[in-house]
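**Q** Got a predicted structure here, sequence first:
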Amino acid sequence: MRLNWKNTFIIGLGFFGVGLVWPLYNSYMPIFYSKFIESKTIIGYLMTIDNWLALTLTPLIGFLSDRTRTRFGRRIPYLLVFAPLSALFLMLIPVGWETSLWLLLGASVLMNLAMASWRSPIVALMPDVTPPPLRSKANGIINFMGGLAYIVATFGGAILYRMYPGLPFVGSALLLLLITAIFYLWIREPEQSTEKAERFQIGFIKDASALFMLLAIFCWFVAYNSLETWVTTYGKEYLGMHEADVAGLLAFSGAAFLIFAIPSGFLADGFSLRNGWTGRTFLSFGGLGRKRTIIGGLIMMILAFFLLGLRSDLKSAWYLFLLVGFAWSWVNINSYPMITQMAGPGQIGAYTGMYYLFSSLANIAGPPLFGWVFDHYGYGYFFVLAILFMALAALCMMAVRRGEKEPPPAEQA
């Protein structure tokens, strides 16, 4: 059983498209809104539109994609329809910035709606075309593509923005159209994807492993996303550093995640190297298992946060941010394959929606919770709180009993 690298990289282009849009949106939309709106609180609320849609529309679309039947398959039609619409509304955002708040706001809301309508189907396509034993490896590849998009968006977007503020949005829109064409021409969903879906009855409530897994996902995203949100403010207001110096440290964690995204999948699920001429295996590694790999990553995250909390200056702590990115790859790469492994026939889209539901809840709850703690108890509790949530995630993972890769059919008893 071998991974279809071509299909996996093409599916990774879907992740590339998602990873391209959101860094640009988060970086420049507050600036666009500031032309018309003075209140930073209002702008902050407007910037949470995508997370609120992820609470509602993303799980619903994932559920519907399990039951969609077309000649193009059940996942790809959502991309073929909503990715071009996302591109259209992306191009309208600079027009709104130039002309009217209502056009800017309307284009932003519609872009968020369109993006939310194809995110979970395109993610669910990976387990549709990838056998269960290979999903951690495939997830590493598609997350590598998402990380690559982040680098393209931040560096390329900055170059385009200096030329004209609307160019990053136009450029990302054109790339989305290109990705749509590639999917239309080269990706075909497997025949088994049209099997009759079982009725989805919120099965994760009845499945203790799925419930604990989703709670773990919530806890570690609370900690990690709050780190990304608040570490610059923490460095500036608590340690007296320049905000640019702190923000630059996040590039180390991003780079480490990008480098280790693919190896982390192989670490969990194992690998074997064969001689192409003789067919003999000359190197084989059975893998640590997804649960052990995730727990190992959480322990490393706790260690990194503990060491960061002891420092009075983060300037020379770049290696700890590398450790954060390295450990995060162990956690993030292997969590989604575990969730899909728990899904029953015809439920992958629904379980994908639940994955994004709990991660979006964390995105909404985490930063305000940390902000409340800072207001009442000070920044000294920053890494203490992050460690607490990572520890809770590890405890939840210890209660998970399912989600490991299954052996290929020839190896099953």
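**A** Received, thanks.
**Q** all contacts plus neighbour counts: C-alpha atoms, from now on.
**A** Noted.
**Q** For stretch 189-198, buried residues please.
**A** The neighbour-count check on stretch 189-198 (16 or more other C-alpha atoms under 10 Å) flags 189, 193-194 as buried.
**Q** Could you do stretch 4-12 as well?
**A** Going by neighbour count (16+ other C-alpha under 10 Å), the buried part of stretch 4-12 is 7-12.
**Q** Please apply the same query to stretch 88-98.
**A** 88-94, 96-97.
**Q** Output those residues in JSON lines; the columns should cover secondary structure and distance to G346.
**A** As requested, those are exported to JSON lines (DSSP: H, G, I helix; E, B strand; the rest coil; distance: C-alpha to C-alpha, whole Å):
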{"residue": "L88", "secondary structure": "helix", "distance to G346": "32"}
{"residue": "F89", "secondary structure": "helix", "distance to G346": "32"}
{"residue": "L90", "secondary structure": "helix", "distance to G346": "33"}
{"residue": "M91", "secondary structure": "helix", "distance to G346": "36"}
{"residue": "L92", "secondary structure": "helix", "distance to G346": "37"}
{"residue": "I93", "secondary structure": "helix", "distance to G346": "37"}
{"residue": "P94", "secondary structure": "helix", "distance to G346": "40"}
{"residue": "G96", "secondary structure": "helix", "distance to G346": "41"}
{"residue": "W97", "secondary structure": "helix", "distance to G346": "43"}
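**Q** And here is the other one:
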Amino acid sequence: MTETQVRDSAVSHRKITLLIALVLFAQESTWNFYDNQVPVLLREHVTSAAVVGLLMGMDNLLGIFVQPWIGNRSDNTRTRWGRRVPYLAVGMPVAALFFLLLPWTTSLATLVVVMVLYALVANTIRPLAESMVPDFIAPQRRSRANAVVKIATSLTIIVASLISLFVVDEHPRGAFVIPAVTLLLVTGVLIVKVRDNRSAAYQAALIEDTTASNGETDVPFRQIVADLVTDRDRRRLLLLLTVLLFGGAWFASRSLITPYGMEVLGLTRGEAGGLTLPSGVAYLLAAYPAALCAERFGRLRTIGAGMALFAVAMAAGLIVRTPTGTVVVFCLAAVGAAAFTINAAVALWNMAPSSRVLGTYTGLYAVTWYLGGFGGPALIGAVVDLTGWTWMLLDIAVLAALAVLVIVYLGRLQRRRTTSLLS
């Protein structure tokens, strides 16, 4: 490529990355506001915190089934608009409509119905936007693009909090309009600006369709899973196991910190809940450097180093049992977590055997992450029941250390594979 072509390609990558980040920003704005305010709507009908928690966790349960399915369905779609945009162009306005209906429901039954409908549609569009990163961006630059996307989605937590702070009390129903309108406006931008039939991965998939040995253009989901499980190359399975283990450690550190702060540090409920706020800023600051480190030192090394930092920080929390020390510990852990979350999905995309299955792999990553988020807090909670809250951070460190061991073994397999291909 000439210098001009290289420069034009970089500009194109930046433009599509910002557009994808904008789409996910709009989607996550509704998700985060949903998490902030729908529990309050539920409390108008039920008093049980367990029931509220169960209903609020329903969206993650639906995601386990919906996201791999829609990822695979979009992989097998061929239109003049591409394979992701047609679903997004329809799904995003529908999600906005159901989101707007949430505060207008008048009974528990209607609220739950609208919650289910919103969660179904929102889980459908989420992996499609994420899958456009590997569709458009070359493998060597995907970490940078994913970092920009993660920063955009993390900012929605702040946006949802600001809407709650400044709008909800005066306009409890009108506040839902802001994220919904944002989603609708971004849908218009997406339709005008993006055609993923022009992406490199889509064009590669078309070529693979014409050369498929069995003449079939569709790749069934069961075939992808069977290939993943039976292939002698275990790298993809090991990476998913890493996602499961570290996802468990990460979610346990976030979901159990409030009772830990109250039981071990002697804080009030509000003070304990605020322990992780500075770590959110640390994560944002570390996201893009984590992508650059992956490009310089390798993704698996960066992922392993990040998880090791997370584990060491958690273990150090056992020694530094003060509010300030715990805040520092969680900031260091967030930096390590950024190295993982920015690069793990990219590593899985780059291991995918074909451009025709990138959406399915996005769904598989999401499912594994959600399963870790479900099982990790439960596992650590059970250990806490046996050993006490004092040891909780060390328990989390052990779970993260197991993920480090898996990624070290995966790195050895990767080096062996590289050596065999070069010999």
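**A** Done, it's in. Quantities reported herein were computed from a predicted structural model and do not represent experimental measurements.
**Q** Just give the TM-score of the two.
**A** Scored against TM-score structural alignment, normalised by the length of the first structure, the superposed chains reach a TM-score of 0.89; 388 aligned residues with a C-alpha RMSD of 2.1 Å.
**Q** quick one: which of the buried residues of stretch 4-12 of the first structure is nearest F271 of the first structure?
**A** Comparing the buried residues of stretch 4-12 of the first structure against F271 of the first structure with C-alpha to C-alpha places T8 closest, at 16.6 Å.
**Q** Identify the residue of the second structure aligned to that closest one.
**A** The alignment partner of T8 of the first structure in the second structure, by TM-score structural alignment, is T17.
**Q** State the distance from its match to F25 of the second structure.
**A** Per C-alpha to C-alpha, to the nearest Å, T17 of the second structure is found 12 Å from F25 of the second structure.
**Q** Please apply the same query to T187 of the second structure.
**A** As judged by C-alpha to C-alpha, T187 of the second structure and F25 of the second structure stand 12 Å apart.
**Q** just D385 of the second structure next, same as before
**A** 38 Å.
**Q** Neighbour count for these two, which is higher?
**A** Counted by other C-alpha atoms under 10 Å, D385 of the second structure and F25 do not tie: F25 has more neighbours, with 26 against 11.
**Q** Please name the residues that touch the more buried one.
**A** For F25 of the second structure, the contacting residues are 149, 152-153, 155-156, by C-alpha atoms under 8 Å, 6 or more residues apart in numbering.
**Q** Show me which of the residues you listed is closest to S420 of the second structure.
**A** Using C-alpha to C-alpha, the contacts of F25 of the second structure come closest to S420 of the second structure at V149, 34.9 Å.
**Q** Please give the element, helix or strand, for that closest one.
**A** helix 142-163 (DSSP states H and E).
**Q** In that helix, which residues are buried?
**A** So, applying 16+ other C-alpha under 10 Å, buried residues of helix 142-163 of the second structure: 142-157, 159-160, 163.
**Q** can you check stretch 271-283 of the second structure too?
**A** 272-273, 275-276, 279-280, 282-283.
**Q** outside of it, which residues touch it?
**A** By C-alpha under 8 Å, 6+ apart, the residues outside stretch 271-283 of the second structure that reach it are 254, 257-262, 323, 326-327, 330-335, 337-338.
**Q** So which bit of the second structure is stretch 240-258 of the first structure matched to?
**A** Aligning stretch 240-258 of the first structure against the second structure (TM-score structural alignment) gives residues 266-284.
**Q** And that stretch, end to end?
**A** Stretch 266-284 of the second structure end-to-end distance (C-alpha to C-alpha) = 29 Å.
**Q** quick one on the thing from earlier: same list (the buried residues of stretch 189-198 of the first structure) but as JSON lines, adding distance to G166 of the first structure and secondary structure.
**A** Shown next, in JSON lines, are those (distance: C-alpha to C-alpha, whole Å; DSSP: H, G, I helix; E, B strand; the rest coil):
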{"residue": "E189", "distance to G166 of the first structure": "36", "secondary structure": "coil"}
{"residue": "S193", "distance to G166 of the first structure": "39", "secondary structure": "helix"}
{"residue": "T194", "distance to G166 of the first structure": "41", "secondary structure": "helix"}
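**Q** Relative to A290 of the second structure, how far out is A308 of the second structure?
**A** On the measure of C-alpha to C-alpha, A308 of the second structure and A290 of the second structure end up 14 Å apart.
**Q** again but with S354 of the second structure, I slipped
**A** The spacing between S354 of the second structure and A290 of the second structure, counted by C-alpha to C-alpha, is 26 Å.
**Q** Overlap in contacts, T17 and F25 of the second structure.
**A** The contact lists of T17 of the second structure and F25 share V149, where a contact means C-alpha under 8 Å, 6+ apart.
**Q** residues in contact with the most centrally placed residue in the second structure?
**A** Closest residue to the average C-alpha location of the second structure: A366 at 6.4 Å, with C-alpha atoms, centre = their mean. Contact analysis of A366 of the second structure by C-alpha under 8 Å, 6+ apart lists 64, 67.
**Q** one more time with 6 Å
**A** Residues near A366 of the second structure by C-alpha atoms under 6 Å, 6 or more residues apart in numbering: none.
**Q** where's the corresponding residue of the first structure for it, which helix or strand?
**A** Alignment note (TM-score structural alignment): A366 of the second structure maps to Y356 of the first structure. Under the criterion of DSSP H and E, Y356 of the first structure resides in helix 348-377.
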